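Visitor: need the 3D shape of this:
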Amino acid sequence: MAADKPHYHGHRQRLRDRFVKSGLAGFADHEVVELLLTLAIPRSDVKEPAKALIARFGNLRGILDASLDDLRAVPGIGSVTPVALHIIKAAATLYLQQSSEGQDSLADPSRLASLWRMRIGSLPNETFEVAYLDSAYRLLRDGIERLEEGTIDRAAVYPRRVIEAALRRGAFGVLLAHNHPNGAVAPSEHDKLLTRAIVLAAETVSLRVIDHLIVSADASFSFREAGLL
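Guide: The predicted structure follows:
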C-alpha cells in the first residue's frame, strides 16, 4: 500500500486552488507567504516558517526587503529560500520596469516613483540611478541604469558620467533618482548642488533633466514638484 501523503500536501493544493480561482483576494498575510514558500520548499510544512517570517519582518514587503543573512536566521527557512525570495522581488521589479518601457509618457515622474521605491528604497547604501527617456518622455528599452552605489549617506556621482551615459543611449531626457537609507527623503545641500551641476551640464548638449527623485521604502521627494528644478 502506498504511504499516505503528508498532511501539508492537501493544504498546499487548497492554497493554490484558491489562488487560481480568485488571486490573492481573501488571503491572510501568512498565507501569501506560505504560497511563495511552497515554490522553494517542496517537501516540508511551510505554515510555521511563513508565520515566523511575518513575526520577524512584519509583512510581505519587509520579507522581500530583508537581507539574505536576516532571512537565513529565521528557523525553517534554510539557505535556498532566501535566494528564491530575492529572485521574486527582482522579477517583480523588472516587470514594473518593462511595463513602463515604450509605453505612455512619463512626463509625470511620479509614475516611476513606486518602481524606484521597490528598486532602491530599502537598500542599506545610497544608490544613484538614471532613467533614459525618448522625445515622447517614454522609457527606453532597458532604460534604467545604476551609475553609482556608495555608503550609507553618500554616493559619489559625477555629472559628466550622467551626460555621457545619456548620449550613448541616444536619450532625449533623463530622470535621476537616488535613495536615502535613513528614510528621510528631504534633499541635502549636496543633493541640490549635484542636481544643479547635472542640469547645467545637460543644457550644454540639449539634454533635458525631467526630475530628480529621492526615495525611501515608504516615501519619495520630487525636485520638480518642490520647485527645485
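Visitor: when you work out contacts or count neighbours from here on, use the C-alpha atoms and nothing else.
Guide: Will do.
Visitor: could you count how many residues lie near Ala201?
Guide: Using other CA atoms under 10 Å, Ala201 has 16 other residues around it.
Visitor: start from the N-terminal end of this protein and give the strands.
Guide: For the chain, the strands defined by DSSP state E cover 127-133, 139-149, 173-179, 208-215, 220-222.
Visitor: which among these is found nearest to Leu39?
Guide: Proximity to Leu39 (CA to CA) singles out strand 139-149 among these, at 28.1 Å.
Visitor: tell me the angle the helix ranked longest in the chain makes with strand 139-149.
Guide: As assigned by DSSP state H, the longest helix anywhere in the chain is helix 80-100. Orientation check (axes from the mean of the first three to the mean of the last three CA atoms, to 10 degrees): helix 80-100 against strand 139-149 gives 130 degrees.
Visitor: show me what helix 80-100 is packed against.
Guide: For helix 80-100, the packing partners by 3 or more CA pairs under 8 Å, 6 or more residues apart in numbering; DSSP states H and E come out as helix 29-40, helix 60-65, helix 68-72, helix 110-120, strand 139-149.
Visitor: any chance of those in a markdown table, plus mean neighbour count and distance to Pro159?
Guide: Output for those, formatted as a markdown table (neighbours: other CA atoms under 10 Å; distance: least, CA to CA, whole Å):
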| stretch | mean neighbour count | distance to Pro159 |
| --- | --- | --- |
| helix 29-40 | 18 | 42 |
| helix 60-65 | 18 | 30 |
| helix 68-72 | 15 | 33 |
| helix 110-120 | 20 | 20 |
| strand 139-149 | 17 | 11 |
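Visitor: distance to Arg208 added to these, as a markdown table?
Guide: Listed next are those as a markdown table, based on distance: least, CA to CA, whole Å:
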| stretch | distance to Arg208 |
| --- | --- |
| helix 29-40 | 42 |
| helix 60-65 | 33 |
| helix 68-72 | 39 |
| helix 110-120 | 17 |
| strand 139-149 | 14 |
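Visitor: quick one: closest of those to Gly183.
Guide: helix 110-120 (11.0 Å).
Visitor: other residues contacting the closest one?
Guide: Contacts to helix 110-120, defined as CA atoms under 8 Å, 6 or more residues apart in numbering, come from residues 93, 96-97, 106, 127, 177-179, 213, 215-220.
Visitor: please provide the structure for the following sequence as well, for comparison with the first:
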Amino acid sequence: MAPPGHAEKAPRHHDGHRDRLRERFSTAGEEALADYELLELILFRTIPRKDVKPIAKALLARFGSLAEVLGAPQRRLTEVAGVKDAVALDLKIVAALNRRAMRSAVRQREVLSSWTAVLDYCTAAMAHEAREQFRILFLDKKNALIADEVQGTGTVDHTPVYPREVVRRALELNATAIILVHNHPSGDPTPSRADVEMTRTIIDTAKPLGIAVHDHIIIGKNGHASLKGLRLI
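Guide: Predicted coordinates:
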C-alpha cells in the first residue's frame, strides 16, 4: 500500500513490452516479428522511456516499407513525429551496416556466380536514392570484385557518363571486366534509349583494350532490369 498522501503510480501500458519483444526475437527469430516490431527493437536503444510502437508504425506509413525507411534521407526521417536527429542517425547506421554486409558477401565470391547477392547489394545501395547514381563494379580476370565505385551523381533523371573515363579507371585498376549499374529514382527500371546507347558506346570503347562489359543493371524501387537479359547489348 502506498504511504498516505502518495498517489500510486499507474503502470504504463508499454511496461514489459520491450522485454517481451526482445525475448520473442531471441527465441523465435525475426520471422516472428512484424516489420514495425523490428523497427521498435532499434528505436528502443535511442528512445529509452517511451512507447515507440506509434513511431515505428508512423515511419512505415510515411515511407511504405522497411527498405524505404532505411533508404530515406536523414532529414526526411526527422519529419516524422517523435524521430529526432539521434533516432534518424541510428536508422542510417543500420542501413550502412546492411550495405556493408551485402558488399562483403559480394567481395568474397566470384561475382557472376553470385548474381543474386550482387542485385541485393545494388538494390540496398541505390534503389531509394533521390538522384541518379552511376556505379561501376570492377572485376579481375576471375570475375572477383576489385572495386565498387560511384562514378557520378546527377539529377532525378540523368547522370552524365563519360565512356573514356570509365575505361581509364578500369585500366588504372587492372580490371578485365566491369558491370555498370545505375538507378532510376522514378522507381521504373525500364532502360531508356539513352541508357542503351551509352552502354553500347562503353562496350565499343572498352573491347579493343581487353575489357568486357558483362552487363548494365538498372535499379528501381520495384525491381531491376538487365540490358543483357533484355538482349539490348
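Visitor: give me the TM-score for this pair.
Guide: Here the superposed chains carry a TM-score of 0.90, computed using TM-score structural alignment, normalised by the length of the first structure; 225 aligned residues with a CA RMSD of 2.1 Å.
Visitor: ok so, going back, show me just the buried residues among the contacts of helix 110-120 of the first structure.
Guide: Buried members of these, scored by 16 or more other CA atoms under 10 Å, are 93, 96-97, 106, 127, 177-179, 213, 215-217, 220.
Visitor: Lys51 of the first structure: which of these is nearest?
Guide: For these, the nearest to Lys51 of the first structure is Ala217 (22.6 Å; CA to CA).
Visitor: what does the closest one align to in the second structure?
Guide: In the second structure, Ala217 of the first structure lines up with Lys221, judged by TM-score structural alignment.
Visitor: picking that back up, okay, and the longest helix of the first structure goes to which residues in the second structure?
Guide: Going by TM-score structural alignment: helix 80-100 of the first structure matches residues 86-106.
Visitor: can you list contacts of the matching stretch?
Guide: With CA under 8 Å, 6+ apart, stretch 86-106 of the second structure has contacts from 42-43, 46-47, 70-71, 74-75, 77-78, 114, 117-118, 120-121, 124-125, 145.
Visitor: how about stretch 199-217 of the second structure?
Guide: 163-164, 166-167, 170, 175-182, 224-228, 233.
Visitor: span of that stretch from start to end?
Guide: Counting by CA to CA, to the nearest Å, you get 10 Å between the two ends of stretch 199-217 of the second structure.
Visitor: repeat that for stretch 146-156 of the first structure.
Guide: End-to-end distance of stretch 146-156 of the first structure (CA to CA): 12 Å.
Visitor: any idea how far Ala88 of the second structure is from His13 of the second structure?
Guide: Distance, Ala88 of the second structure to His13 of the second structure, by CA to CA: 25 Å.
Visitor: more neighbours: these two, which one.
Guide: Ala88 (23 against 8).
Visitor: what's the mean distance for the longest helix of the first structure versus the second structure?
Guide: Here the mean offset of helix 80-100 of the first structure against the second structure after fitting is 1.0 Å, by mean CA distance after the TM-score superposition for the first structure.
Visitor: that older thread, what subset of the contacts of stretch 199-217 of the second structure is buried?
Guide: Among the contacts of stretch 199-217 of the second structure, those classed as buried by 16+ other CA under 10 Å are 163, 166-167, 170, 175-182, 224-227, 233.
Visitor: re the thing from before, and the buried ones among the contacts of helix 110-120 of the first structure, which is closest to Leu60 of the first structure?
Guide: Using CA to CA, Ala217 comes nearest to Leu60 of the first structure of those, at 13.0 Å.
Visitor: ok, the residue nearest to the closest one when sequence neighbours are not counted - contacts?
Guide: In space, and not counting its chain neighbours, Ala217 of the first structure is closest to Gly121: 4.2 Å by CA to CA, 6 or more residues apart in numbering. By CA under 8 Å, 6+ apart, the contact list for Gly121 of the first structure reads Asn179, His180, Pro181, Val215, Ser216, Ala217, Asp218.
Visitor: Leu145 of the second structure pairs with which position in the first structure?
Guide: Looks like Leu145 of the second structure aligns to Leu139 there (TM-score structural alignment).
Visitor: so that match sits against Tyr132, correct?
Guide: Yes: look at Leu139 of the first structure against Tyr132 with CA atoms under 8 Å: they come within range, at 6.0 Å.
Visitor: residue in the first structure paired with Thr159 of the second structure?
Guide: Counting by TM-score structural alignment, the partner of Thr159 of the second structure is Ala155.
Visitor: burial of its match, as a residue count?
Guide: By other CA under 10 Å, neighbour count at Ala155 of the first structure equals 17.
Visitor: list the contacts for it?
Guide: With CA under 8 Å, 6+ apart, Ala155 of the first structure has these contacts: Glu126, Thr127, Phe128, Glu148, Glu149.
Visitor: my guess is the third one meets Leu175, correct?
Guide: No: taking contact to mean CA under 8 Å, the distance of 10.9 Å between Phe128 of the first structure and Leu175 leaves them out of contact.
Visitor: picking that back up, run the contacts of Gly121 of the first structure past the second structure and keep the common ones.
Guide: For the contacts of Gly121 of the first structure, the contacts that persist in the second structure are Asn179, His180, Pro181, Val215, Ser216, Ala217, with contact defined as both residues aligned by TM-score structural alignment, their matches' CA atoms under 8 Å.
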